[in-house]
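Novice: Sequence first, predicted coordinates after that:
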Amino acid sequence: MKINKTLRVNAPAARVWEILYTNYGDACDWASTVNESKERMVAGSEYVGRTCSTVFGDVSEIIDRVDEDSMELQYHLDDTPFIMKAATAKWKVEPLSTNTSSVTIDLDLTLATVPGLLMGWMIKPKMRKDIFRTMEDLKYYIETGKQSEAKVKSDAKYFRKKGKEAA
C-alpha cells in the first residue's frame, strides 16, 4: 500500500525541517496518530530511531537516510504492530518562498498477510485517513504553534484509556 501526500505550509522550510528531523523524537507533540514518542539510540547506525505509541499500536522506527541540504528524511519501522509487516516513510521539505514551503510524505507499507486478507478493506482507508490527518496536524502545529483539535482529542482518549488500564 502506498500513500503519498503533499501539503503547502505557511512557514519557512527550515521550520518544517526542524519539526520533522531536528525534533524527530517529539512526533507526539503534534501528530494525532502518535500519543507518546521518544528518540532512541540505534546500535551500529549513524542515525537515531524513535519509539512511538500510536493509534495502530506501538511502533519502533530507525532513520535510514538523511540529506539535510535537500531536506529529505527516510526511516523504516523495525518493530511493527501485528497488522503491519513492513513500512518505510520518506519525507521531503521544499522551500516555495521565504515563508512558504511544501512537505511531502511517501509511505510504503505492507500489511501482515492474515490481517491484510481479512481486514484490508477496512484497514487501508483508515490508514490513509490517519496519514492525511497527520499531515494536517503537522501543518496546523507549524503554522499556529498549537496542537490541532484532533491531536488534543486523541491524547485525551489515549491517556484516559491508559489511566484505566494502569489502575
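Specialist: Arrived safely, thanks for sending. Residues are numbered from 1 along each chain as shown.
Novice: rest of the way, CA atoms for contacts and neighbours
Specialist: OK.
Novice: Who are the packing partners of the lengthiest helix in the chain?
Specialist: The helix that spans the most residues within the chain, counting by DSSP state H, is helix 113-144. Contact here means 3 or more Cα pairs under 8 Å, 6 or more residues apart in numbering; DSSP states H and E; on that basis helix 113-144 packs against strand 2-9.
Novice: re the thing from before, counting contacts, what elements does the helix or strand just after the longest helix of the chain pack onto?
Specialist: Using DSSP states H and E, the helix or strand that directly follows helix 113-144 along the chain is helix 149-166. With contacts defined as 3+ Cα pairs under 8 Å, 6+ apart, helix 149-166 has these neighbours: strand 34-41.
Novice: Next, the angle strand 2-9 makes with the longest helix of the chain.
Specialist: With axes from the mean of the first three to the mean of the last three Cα atoms, to 10 degrees applied, the angle from helix 113-144 to strand 2-9 works out at 10 degrees.
Novice: Identify each buried residue in helix 113-144, please.
Specialist: In terms of neighbour count (16 or more other Cα atoms under 10 Å), helix 113-144 has its buried residues at 115-116, 120, 123-124, 127-128, 130-142.
Novice: Secondary structure class of residue 18, three-state.
Specialist: The three-state label given to residue 18 by DSSP: H, G, I helix; E, B strand; the rest coil is helix.
Novice: ditto for the one 10 residues further on
Specialist: Here residue 28 is helix, with the state taken from three-state DSSP.
Novice: residue contacts, it?
Specialist: Contacts for residue 28 (Cα atoms under 8 Å, 6 or more residues apart in numbering) come out as 34, 35, 36, 37, 52.
Novice: okay, now the one to match up with it:
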Amino acid sequence: MKNTVKNGVILLLIVVHSTFARAEVIKEKEPNVIATAETIINAPIKDVWSILAEDWAGIGKWSSGVSHSQGFGQPIGGSDYTIRACEITAAGFDDTKEQILEYDDQNYLLKYELADGLPGFVKDAINIWTLEETANGTLIKGKTTMRATGIMGVMMKGIMKGATRKALESMTRELKHYVETGELHPDKLASNKKVAKKEAKMRKKVAFVDVQQEIDAPAERVWEIIGTNFANIADSNPDCPYSEWADGYHKAEVGAKRIMYMTDSRDKKYFVDEIAKYDPANYHITIEITNKKGFGTLNINYTWVNMDVEKISENKTLLKIRFHYLTKPKFLKGLAKGSMRKGFQKYAYGIDYHAETGELVTEKKWKAIKHLYK
C-alpha cells in the first residue's frame, strides 16, 4: 500500500512538473516586445497595397530607414520576391534580411519575419501589416512583435519597444506621403542626401587591382565568355565549381543576376552578381556584388568589377579587369590587395585557356595547366 501511494505521489509530481515546464516553454515563445502604429491614407486600398506589398522589395525607394533594398527568392502573390535585403540607415544597426510568411491580397494582410540582422538576444521579430477600406481612404495598421531573451533582453525591452514604435510611425507617415503625393517624404529626401554624402566619402576609400591578359582568340570569343555567357563563369574560373542564373533571369542584360558558388557545397560560400552596365558594342561590362555568404570581410556595398575587351588583331585580344573593393574593417583592404590581384589574375588565365581551347577550367584541371602561365 505504501509503495502504491509513493508511486502515485511521484507520478503526480512528474505530471505537475511537466505541465509547468510546458507552460514555461509556451510563455518563453510568446513575444514580450510589441509595438504598433496606424494612420489613414487618402488613397484607394489597391494603391496602398501595390506599394506596400506588391513592390515589397522596393521599400528603399520611400522609407528613410532603408537606403537600399533588394529582392531575392521566389515570387509570392503579387510580389516578385519572398526575401528582401535592406541596408539600414540608422547608425549601429545591422543590415537586415526579411522573408514573407503570409501574403493575402484578398484580405490585405502582409506578414514577414526578420531572418537576419537581429541582435543576439532577440530570438525572432515579425511584422504584420493590414489594410482596411474606410470612408476617407485606407486605414493602415502596422504591428511588430519580438521575443527578447536573457539579461540584455530584460534590460533592452523598453528601449526596443520605443524605437520600434518610432520606426513604424515613421514608415506609415512616409508611406502616406508617398502614396498621396507621389513624392518622397522630407525625411526620406534628407536621408538620401546624408547617404549620398557618406557614399561619396566611402568611395574615395575604395581600393582597386588591375589585371590584364593577352589572349590568342578573337575579341568576339572573349566577349562571349565574359558577357554573353555571363552566368557560365564556372566554365573559365577555376575557383568557381558551379554557377547559374539567379531565379528569374535568363540572358545577359542590365539587371541580370548570376550566382557563383565558390565551393562544391553550394550553401557555404557564394556570390550573387548583377550586371550594372552592359555594352556589347564596345565590349564592356560592369558587375556589382549584391549578396554574398562566407566572405565576411568584403564590403559588397563598395565592390564592383569593370571588364573590357580590346581587339588587337583578328585573333589577338587584350582583356582588362579592374576590381574595386572595400573591406570591413577598412584597414584590411591593403592586406587583401595581394590575394585579390592573385585571384583575378588566375581568373584571367582561366579565360585565356577557355577561349583558346574551348575546354572547361576546373580546379582539378587548373593544377595541370597552371604551369602554362608562369
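Specialist: Thanks, I have it. The structure displayed is predicted, hence computed values, not measured ones.
Novice: Scan the contacts of residue 28 of the first structure and report the most crowded one.
Specialist: In terms of neighbours by other Cα atoms under 10 Å, those top out with residue 34 at 25 neighbours.
Novice: in terms of contact, does that one touch residue 27 like I think?
Specialist: Yes. The criterion here is Cα atoms under 8 Å, and residue 34 of the first structure meets it with residue 27 at 6.5 Å.
Novice: Residue 108 of the first structure pairs with which position in the second structure?
Specialist: For residue 108 of the first structure, the aligned residue in the second structure is residue 145 (criterion: TM-score structural alignment).
Novice: ok, the closest residue to its match other than its chain neighbours - how many residues close by?
Specialist: What sits nearest to residue 145 of the second structure in space, not counting adjacent residues and going by Cα to Cα, 6 or more residues apart in numbering, is residue 34, at 4.6 Å. For residue 34 of the second structure, the neighbour count with other Cα under 10 Å is 19.
Novice: Tell me who's in contact with residue 34 of the second structure.
Specialist: Per Cα under 8 Å, 6+ apart, neighbours of residue 34 of the second structure: 143, 144, 145, 146, 161.
Novice: Next one: the fourth one from residue 128 of the second structure, what distance?
Specialist: Yep, that's residue 146 of the second structure we're talking about. Separation of residue 146 of the second structure from residue 128 of the second structure (Cα to Cα, to the nearest Å) stands at 12 Å.
Novice: what do you get for the last one?
Specialist: Separation of residue 161 of the second structure from residue 128 of the second structure (Cα to Cα): 15 Å.
Novice: residue ranges of the strands in the stretch 1-150 of the second structure, please?
Specialist: Using DSSP state E, counting those that start in this stretch, the strands assigned to the stretch 1-150 of the second structure run over residues 33-41, 66-72, 83-88, 96-104, 109-116, 122-134, 137-148.
Novice: roughly how far is the longest helix of the first structure from the heart of the chain?
Specialist: 10 Å (Cα atoms, centre = their mean, to the nearest Å).
Novice: quick one on the thing from earlier: which position in the first structure aligns with the residue nearest to residue 145 of the second structure?
Specialist: Under the alignment (TM-score structural alignment), residue 34 of the second structure maps onto residue 2.
Novice: and if you look at residue 119 of the second structure?
Specialist: In the first structure, residue 119 of the second structure lands on residue 82 (TM-score structural alignment).
Novice: One more: residue 60 of the second structure?
Specialist: So residue 60 of the second structure corresponds to residue 28, using TM-score structural alignment.
Novice: how about residue 88 of the first structure, what does it touch?
Specialist: With Cα under 8 Å, 6+ apart, residue 88 of the first structure has these contacts: 74, 75, 76, 77, 107, 108, 109.
Novice: Return the distance of the match of residue 119 of the second structure relative to residue 3 of the first structure.
Specialist: Taking Cα to Cα, one finds residue 82 of the first structure at 20 Å from residue 3 of the first structure.
Novice: ditto for residue 79 of the first structure
Specialist: 20 Å.
Novice: cool, and residue 51 of the first structure?
Specialist: Residue 51 of the first structure is 21 Å from residue 3 of the first structure, by Cα to Cα.
Novice: who has more neighbours, those two?
Specialist: residue 51 (21 against 16).
Novice: Trace that one over to the second structure, please.
Specialist: That one, residue 51 of the first structure, aligns with residue 85 by TM-score structural alignment.
Novice: can you tell me how far the closest residue to that match other than its chain neighbours sits from residue 165 of the second structure?
Specialist: Spatially, and ignoring its direct neighbours in sequence, residue 85 of the second structure is nearest to residue 97 (4.4 Å; Cα to Cα, 6+ apart). Going from residue 97 of the second structure to residue 165 of the second structure by Cα to Cα gives 20 Å.
Novice: Much appreciated, bye for now.
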